[in-house]
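*Asks:* Quick one: sequence and predicted model below, then my questions.
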Amino acid sequence: MLYDLHELQRSFLAPLAAFSGTSSQLFSHPYSPLAYTPVSRQLAAAYELVHRLGKDYEKPAWGLSQTEIQGRTVAVTERVQIAKPFCNLIHFSRDFPEADQDPKILLVAPLSGHHATLLRETVRALLPEHSIYVTDWVDARMVPQSAGPFHLDDYVLYIQEFIRALGPDVHVMSVCQPTVPVLAAVSLMASRKDPKMPRSLIMMGGPIDTRQSPTQVNRLATTKPYAWFENNLIHRVPSKYPGAGRRVYPGFLQHAGFIAMNPDRHMHSHYDFYQHLIKGDEDDAEAHRRFYDEYNAVLDMPAEFYLDTIRVVFQEQQLPKGQWHVRGEQVRPQDIQGVALFTIEGELDDISGLGQTHAAQGLCSGIAPELKQQFTAPRCGHYGIFSGSRWRTLICPKIKDFIRQHA
């Protein structure tokens, strides 16, 4: 019922968003006579703000059509390497003769409410020197019920399939939520002596051990019983979508949770956007648009996966306690050998607290010390780990060096 009410609300807001978007153009377009009235900037800014608050946000495009390699502009083509019901493995193919000689990176994007395009800057910074493959998760409302359920265990199996498909020389890089299933996938492969083990693991800002420095996200998951999440946050997809009837954790609820964590920050950001439009600071205004075009574009998560994550990762901490079993097999990170490990945290991360990602260092006791590395980025929040100036100037160079060292 809640999902249907949300869709009804969007239907009512759609005309207002369209009207305000058109009105903003009338008061700002250089060929419109209304753009030269005394209060045109104020009106255009107000209309655009209303438009952006009321509009629907679709999945953004990757927009990575080219990169720079050795001083040359090289074309980049986005290809689906492997298509699965809940995920497409995307390869950013570079039109460069020696591209195949560069290290391969499997970049595992989070399935936590946002689209994989949230990692656009991550991919852009790595593209010149690496062959990049990204897990592009499918919005669960677009997956027909005939595809069956999708559990956390299925996520682990997807990662194993992708690792094996890319060969034993791949470097697996996980950001936030997937650090847990990625560590599980490689642990299980190690226990079976799988010959397709990856060359390295790079884990960034993930909840491997949520007992360390609990954040607001961790506290929410532990102060509410499992039944509360199932009864209050799980809803069925309306009939207008291909996944009609599928049980999901709706993206709009996750988005509301994101906003509720820092409401003042978002309010000030929108006010600053309004001021930038009035002053004509188009660069700052465009930066706001780009950020919120990505931030406001959310997807639904399969109910089974979401509830498994709440229980296994946050409530019971099964991975660090050695109690997690995937399809009957115990997850044993201590069995991993010969795989380089690099853990990265942000000093100011309010999603995955300090120590939660570095906990993998202790769990992977079978990895030799010379193959281990860890880094805590100073004055860096959660999104700064993989996006923004600190990512580009501080963290990305360390990852490149680590990969070259263990290539």
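*Replies:* Thanks, I have it.

*Asks:* only C-alpha atoms for contact and neighbour calcs from this point on.
*Replies:* Noted.

*Asks:* Regarding the protein, what is its longest helix?
*Replies:* For the chain, the helix with the greatest residue count under DSSP state H is helix 2-26.

*Asks:* what about Gln25, distance to His382?
*Replies:* Gln25 sits 35 Å away from His382, going by CA to CA, to the nearest Å.

*Asks:* Neighbour count for those two, which is higher?
*Replies:* More crowded of Gln25 and His382, by other CA atoms under 10 Å: His382, with 21 against 18.

*Asks:* Okay, one more to line up with it:
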Amino acid sequence: MWYLLHEASQVMLTPARVAAGITKLVSESPLSPLPYSPTGRALVASCELFERTTRSYAKPIFNLPASERVVWQRPFCRMIAFGPPSNKPKLLIVAPMSGHYATLLRGTVAAFLDSHQVFITDWADAKEVPLLEGQFDLSDYVDDCIAMVEALGPDLHVMAVCQPAVPVLAAIALMEADEHPQVPCSVTLLGGPIDTRQAPTAVNSFAQARGIRWFEHHCIHPVPERYQGRGRMVYPGFMQLGGFMAMNPDRHVSAHWKMFNHLVEGDGDSAEKHRTFYDEYLAVMDLSAEYYLQTLETVFIDHLLPRGLMQHRGRPVDLKAIHRCALMTIEGEKDDITGRGQTFAALNLTPNLSADKKEAHLHAGVGHYGVFNGSRFRQEIAPRIKAFMARHAADRPLSSRRSPTRIARKSREVQAPISSMEQHSSARWDT
């Protein structure tokens, strides 16, 4: 019902948005006297804000100074490579599948383009995936992570940003238990909810208080007819966005009021910064119901991974199996989504990984977004991660490194490996 009401509201507001757009266009004309008066500029600003706050936002583009190639693909995910094949160390960035698109990590990708051959997961909007492609749950997420690591070949580093910390660590544990020859050289977890019992945030407490049945009853809806995934049960992106904004409503209201004033004052640069941020922030995608509910139950309600009870297709996920892949955790002092200690818990849960392969960093003064994006990430956090990866790339023998090759794009199966590229709790805390 909520999905239909949302779609109906979008349709009903279309004439008003068109009228606001025409009014803005006419008012901004050089022949109009309105742009030269405060009242006229206020009218233009009001029209723009109305249009921006009532429309749906399309998927953004990366728009980085590097070409993009799709090198692996399945129905719910594709892997994008930036730039041509090179001899730089390989880095797979696993983007969160939590409502926003992978382009939210544009700055994260950009910080590593100079030093690494960067790949990123580009998760699909569930409402655009036809029902005939089947379901997608947390186990499928883990399978996709393993498949992408296999596709990229040896001498690979992995970075999991926020939500994927759990499935990525589970995938590595399963590969380690199998003595898989392509276990990554290192994995870096940034603001990931490994153990949400540690310093629970409002997000964690909300999940605990409601229970899985409440989410199943109130948050899951069928995709309307006009989308390719019509009939698929999803957690709608607009509901997730509402949750995001409800955490800090005053901040968003203040930001839009500031934009209104910037437009009235003729401060185009500041207004453009606002547009750039919210074009990204307000673009959201739907999540498959199976994945959303299984993640809630496994990670936020039952805490199965830190309790040693998580299963993958009937097989235990044992973090004690991790003994080769170096592990780094990054946390933000002011993170109000993933509390302090939740990511660091991964180091305590991997007792068979030697202390020299572990490192933790708590960054002072940054929140959740600042852990993986922004000036402090570029200038202070990213260099630490690069140094960590460089130290642990040397663990692999030179004989395992091969010349670059290419992967052919394929719709559903695991691809042939991309070329190899050149390249307890005693973990160190840095502030």
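*Replies:* That came in fine, so what should we check first? As the structure is a computational prediction, the values presented were derived from the model and not from experiment.

*Asks:* TM-score for this pair?
*Replies:* The TM-score (TM-score structural alignment, normalised by the length of structure 1) is 0.94; 393 aligned residues with a CA RMSD of 1.2 Å.

*Asks:* Check which element follows the longest helix of structure 1 along the chain.
*Replies:* Helices and strands here follow DSSP states H and E; after helix 2-26 of structure 1, the next one along the chain is helix 40-54.

*Asks:* any residues touching that next one, and which ones?
*Replies:* 13-14, 16-21, 23-28, 34-35, 270, 274, 277-278 (CA atoms under 8 Å, 6 or more residues apart in numbering).

*Asks:* Could you find the counterpart of Leu111 of structure 1 in structure 2?
*Replies:* Using TM-score structural alignment, the partner of Leu111 of structure 1 in structure 2 is Met97.

*Asks:* Helices of the stretch 151-300 of structure 2, residue ranges please.
*Replies:* Ranges of helices in the stretch 151-300 of structure 2, per DSSP state H, counting those that start in this stretch, are 165-177, 202-210, 212-218, 237-247, 249-265, 268-281, 289-295.

*Asks:* now these in a markdown table, with mean neighbour count?
*Replies:* What follows is these, written out as a markdown table (neighbours: other CA atoms under 10 Å):
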| stretch | mean neighbour count |
| --- | --- |
| helix 165-177 | 24 |
| helix 202-210 | 15 |
| helix 212-218 | 13 |
| helix 237-247 | 16 |
| helix 249-265 | 16 |
| helix 268-281 | 15 |
| helix 289-295 | 20 |
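
*Asks:* I'd like to know which of the ones you listed is closest to Gly192 of structure 2.
*Replies:* Closest approach to Gly192 of structure 2 among these is made by helix 165-177 (4.9 Å; CA to CA).

*Asks:* Show me what counts as buried in the longest helix of structure 1.
*Replies:* 3, 13, 16-18, 20-21, 23-26 (16 or more other CA atoms under 10 Å).

*Asks:* how big is the offset of it relative to structure 2?
*Replies:* After superposition onto structure 2, helix 2-26 of structure 1 lies on average 1.6 Å away from the residues it aligns with, using mean CA distance after the TM-score superposition for structure 1.

*Asks:* That helix versus helix 251-261: what angle between them?
*Replies:* 70 degrees (axes from the mean of the first three to the mean of the last three CA atoms, to 10 degrees).

*Asks:* just checking, what packs against helix 2-26 of structure 1?
*Replies:* When contacts are defined as 3 or more CA pairs under 8 Å, 6 or more residues apart in numbering; DSSP states H and E, helix 2-26 of structure 1 sits against helix 40-54, strand 235-236.

*Asks:* CSV please, covering the ones you listed and showing distance to Gln9 of structure 1 and mean neighbour count.
*Replies:* Output for these, formatted as CSV (distance: least, CA to CA, whole Å; neighbours: other CA atoms under 10 Å):
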stretch, distance to Gln9 of structure 1, mean neighbour count
helix 40-54, 10, 20
strand 235-236, 16, 19
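
*Asks:* For the ones you listed, could you give me JSON lines that also reports distance to Leu118 of structure 1?
*Replies:* Converted to JSON lines, those look like this (distance: least, CA to CA, whole Å):
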{"stretch": "helix 40-54", "distance to Leu118 of structure 1": "19"}
{"stretch": "strand 235-236", "distance to Leu118 of structure 1": "25"}
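
*Asks:* Nearest to Asp349 of structure 1, out of those?
*Replies:* Taking CA to CA, helix 40-54 is the member of these nearest to Asp349 of structure 1, at 26.7 Å.

*Asks:* mean distance, the closest one to its aligned residues in structure 2?
*Replies:* Using mean CA distance after the TM-score superposition for structure 1, the mean distance for helix 40-54 of structure 1 is 1.1 Å.

*Asks:* Skipping its backbone neighbours, what lies nearest the residue mapped onto Ala147 of structure 1 from structure 2 in space?
*Replies:* In structure 2, Ala147 of structure 1 lines up with Glu133, judged by TM-score structural alignment. Nearest non-adjacent residue to Glu133 of structure 2, counting by CA to CA, 6 or more residues apart in numbering: Pro75, 6.6 Å away.

*Asks:* of all the helices and strands packed on helix 2-26 of structure 1, which lies closest to Phe92 of structure 1?
*Replies:* Among these, helix 40-54 comes nearest to Phe92 of structure 1, with 30.5 Å by CA to CA.

*Asks:* Give the next helix or strand downstream of the closest one.
*Replies:* strand 66-69.

*Asks:* from the chain's centre, how far out does the helix or strand that that next one is followed by sit?
*Replies:* For strand 66-69 of structure 1, the succeeding helix or strand toward the C-terminus, using DSSP H and E, is strand 72-83. Per CA atoms, centre = their mean, to the nearest Å, the displacement of strand 72-83 of structure 1 from the mean C-alpha position of its chain is 20 Å.

*Asks:* Repeat that for stretch 222-231 of structure 2.
*Replies:* So, by CA atoms, centre = their mean, the centroid of stretch 222-231 of structure 2 is 24 Å from its chain's centroid.

*Asks:* got it, and stretch 27-42 of structure 1?
*Replies:* 39 Å.

*Asks:* Can you tell me what Gln317 of structure 1 aligns to in structure 2?
*Replies:* Checking with TM-score structural alignment, Gln317 of structure 1 has His303 as its match.
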